[in-house]
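> when you get a sec, could you give me coordinates for this:
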Amino acid sequence: MTPLPWALSALAVWRLEREKHFATWRTGEGALRVGGRWSPAGRPAIYTSLDPATAILEVAVHKGFDILDTDPHRLLQLEIKDPPSAIKVVRPEDVPNPNWLRPGTLSPNQQAFGDALLQAYGLVIFPSAVSTHSWNLVIDVVAGAGRFELASEERFALDTRLAARPTGPKAA
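So this is what the prediction gives:
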């Protein structure tokens, strides 16, 4: 896995947000409505990544690259005010079921595990299931209130080579 940035005095995390939802990015509304890998529906949570590439992959795995190519998105950088040493880290060996770190159907037990950690700590770093050498930081909107802020945002532009290719014979 990519080492965690413990030597840093500040931690920056990344999120790719649909432009039409940019005004409400900090509410955790998506996770509140449908839940996520580490949170059940009903818990407002913001899913971020420790690097921008993983943030892009986390969205692409659910929506596809074509949506990222045609639907405007914004790339957000959040500054975490807590020192990295104050954030709960879940290492792969800490997860009760290793299959929770693989793509697939979410277990209610997995969501309950993450839910308890989010309620207790507010900010929790989990291994990414999309990129097994990467990390995600999930923020409980209530327990993590005041512990993060928007540092920057920019219009996202997908590398067009990642968009779907037409099928048929290849040009010479």
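
> use CA for all of it now, contacts and neighbours both
OK.

> does T132 count as helix, strand or coil?
Recorded secondary structure, T132: coil (DSSP: H, G, I helix; E, B strand; the rest coil).

> so how many other residues sit close to it?
Residues within reach of T132, counting by other Cα atoms under 10 Å, total 14.

> to compare with the earlier structure, here is another sequence to fold:
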Amino acid sequence: MIVYRLAAKEYISDKLGTGARLFGGRWNPQGLPCIYTSEHISLALLEKYVHAQSRENMERIALIKIEVPDIDGLIFNTDEKLLKTNWADDISYSQWIGEQILKDLSIIAFTVPSAIIPLERNVIINPLAIKSDLIKFSEPIDFSTDFRLLSRLMK
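Predicted coordinates:
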């Protein structure tokens, strides 16, 4: 499975999930590391955009392609039909689910619906997983965001 991550250039090569560990996220509580990725570059861009506090958060970013081995038992696919109806509005609920999965060190990644586009998936990588060494990170490349998108940010 190929997934994509967009992040500030200074953080793009972090393979330890430091940002998620320090600040928490939709699918992880603070203190538990993970790496947020998306199945598509366009979804990764939308996820980055929706969390941007300013235009600067969308500048000086890089893209990295990550190969997660698609081996039975290593990837957990969250079934959105089993999630609470309002899961996207209940961060403590989604963090609890993510915590349960991240604590199972036999799982290297889990897929979840995107709150932005529920028909598309984000993939959360567990850097603490026993077989995380099977994950292959490409070299990051600079990523430019179209000025038309940036001009709408933080008007």
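
> what residues does the residue lying closest to G19 of the second structure once chain neighbours are set aside make contact with?
Counting by Cα to Cα, 6 or more residues apart in numbering, the nearest residue to G19 of the second structure once its immediate chain neighbours are dropped is P33, at 7.7 Å. With contacts defined as Cα atoms under 8 Å, 6 or more residues apart in numbering, the neighbours of P33 of the second structure are 16-22, 126-128.

> just put these in a markdown table and tack on neighbour count.
Compiled in a markdown table, the contacts of P33 of the second structure are given as follows (neighbours: other Cα atoms under 10 Å):
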| residue | neighbour count |
| --- | --- |
| L16 | 15 |
| G17 | 19 |
| T18 | 17 |
| G19 | 18 |
| A20 | 20 |
| R21 | 17 |
| L22 | 13 |
| N126 | 27 |
| P127 | 22 |
| L128 | 21 |
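
> which position in the first structure pairs with the residue nearest to G19 of the second structure?
Applying TM-score structural alignment, one finds that P33 of the second structure aligns to P44 in the first structure.

> could you do S132 of the second structure as well?
In the first structure, the position corresponding to S132 of the second structure is occupied by A145, as judged by TM-score structural alignment.

> doesn't G24 make contact with I91 of the second structure?
No. The pair I91 of the second structure / G24 is not scored as a contact, 10.2 Å apart, by Cα atoms under 8 Å.

> what is the burial count for A157 of the first structure?
The local packing of A157 of the first structure (other Cα under 10 Å) involves 13 other residues.
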